[in-house]
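Participant: what's the 3D shape of this:
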Amino acid sequence: KTVNALSHYTDWTVGHVHSGALGWVAMVSIGSIYHLIPHLFGQKAMYSTKLVNVHFWFATIGVVLYIVAMWMSGVLQGLMWRAVNADGTLTYSFVESLEASKPFYVVRFVGGCFVVAGMLIMAYNTYRTVSAPKGSLVPEPAAA
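Facilitator: Presented below is the predicted three-dimensional model:
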């Protein structure tokens, strides 16, 4: 069977969409905002580059957990929905497939918490950057 036949209407599609929405669009947008905030508010840098890095890793780990959990859940659902007994009846009910997906939803929740925690770090870092006196923030020296 084709990938579409296995994944259609499953969580695999949710993971696929979120890999683009969170993994590409959100990350590029966040990077753009981190670049623009100091320029828009008369600063030479963000309040904390370390917090930017922490946000990056929280977001990356969160997105990976989120999308991999959804991909795995989707494959599981697709296989369960297509399993048939010798007499042609479905092997698993829809509810059984949802129950089997619960562990993946827990991982998805944890991934989402990482993403939200990263966004809260960004909000704090942005607040500290915007509220600092103009020109008072200087770039942190790079580690050798």
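Participant: make it CA atoms for all contacts and neighbour counts henceforth
Facilitator: OK.
Participant: residue closest to the middle of this structure?
Facilitator: In the chain, the residue lying closest to the centroid (CA atoms, centre = their mean) is V63, at 2.6 Å.
Participant: Which strand or helix spans that one?
Facilitator: Here V63 sits within helix 49-82, counting by DSSP states H and E.
Participant: What is the lengthiest helix in the chain packed up against?
Facilitator: For the chain, the helix that runs over the most residues, judged by DSSP state H, is helix 94-131. Applying 3 or more CA pairs under 8 Å, 6 or more residues apart in numbering; DSSP states H and E, one finds that helix 94-131 makes contact with helix 27-40, helix 49-82.
Participant: how about that helix: buried residues?
Facilitator: If you call a residue buried by 16 or more other CA atoms under 10 Å, then helix 94-131 has these buried ones: 97, 101, 104-105, 107-119, 121-122, 125-126, 129-130.
Participant: Following up with a second sequence; could you model it the same way so I can compare the two?
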Amino acid sequence: MAEKLPFGKGASINRPPLFCGMNYRFWKVRVKIFVESIDRGIWDTIENDPFVPKVQKDNVFIEKPWSQGTKSESKKAQFHCISKNIITFALNSNEFFRVSECASAKEMWDILEVTHEGTNDVKRARKHAIIQEYEMFRM
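Facilitator: The predicted structure follows:
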């Protein structure tokens, strides 16, 4: 009998891998590969912030109205909507409600990362603790 997988159903090229709250590192790598396979611009939106077309008016840059954007600008701006959609579809209900109020895909990604991996300081402290434990190991 097949074992029950903690990260949801099998792989699909049309559906992002489901995150159930377990094995975050595995899920994180799979989602990155999934998103990049669609378009690397979408992953750029998740890693950085969404592209916002701007226009200069009176020596000040302001957000350009959606209707005035070029085709290229509209495509880049659409990546933000796609990235939020992919992330929310890849989460079970508990994880979804953790990020549902976020304004950007980057904010969603960062909250999931901090929740399941910790901040950089926490990661560094874990690494040093493991190194120290290894150095103190005696048979």
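Participant: Would you mind reporting the TM-score between them?
Facilitator: The TM-score (TM-score structural alignment, normalised by the length of the second structure) is 0.28; 62 aligned residues with a CA RMSD of 4.4 Å.
Participant: about what we covered before: so the residue nearest to the centre of the first structure is in contact with G112, correct?
Facilitator: Yes - between V63 of the first structure and G112 there is a contact at 7.4 Å, judged by CA atoms under 8 Å.
Participant: Going by neighbour count, which residues of the helix or strand harbouring K76 of the second structure are buried?
Facilitator: Assigned by DSSP H and E, K76 of the second structure belongs to helix 71-89. Of all the residues in helix 71-89 of the second structure, those buried under the rule 16+ other CA under 10 Å are 73-74, 76-80, 83-84, 86-89.
Participant: I'd like those residues written out as CSV, with distance to I131 of the second structure added.
Facilitator: Supplementary listing: the buried residues of helix 71-89 of the second structure in CSV, determined by distance: CA to CA, whole Å:
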residue, distance to I131 of the second structure
E73, 48
S74, 48
K76, 43
A77, 44
Q78, 44
F79, 41
H80, 40
S83, 37
K84, 37
I86, 37
I87, 34
T88, 36
F89, 37
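Participant: picking up where we left off before, how distant is the helix holding V63 of the first structure from the center of its chain?
Facilitator: Per CA atoms, centre = their mean, to the nearest Å, the displacement of helix 49-82 of the first structure from the mean C-alpha position of its chain is 6 Å.
Participant: Just the buried positions in that helix, please.
Facilitator: 49, 51-52, 54-56, 58-78, 80-81.
Participant: what's the nearest residue to V115 of the first structure if we skip its chain neighbours?
Facilitator: Among residues not flanking V115 of the first structure along the chain, A59 sits closest, at 4.7 Å (CA to CA, 6 or more residues apart in numbering).
Participant: Run through the residues that contact that neighbour.
Facilitator: Applying CA atoms under 8 Å, 6 or more residues apart in numbering, we find A59 of the first structure in contact with F114, V115, G118.
Participant: Distance check, it against T49 of the first structure.
Facilitator: Here A59 of the first structure is placed at a distance of 15 Å from T49 of the first structure (CA to CA, to the nearest Å).
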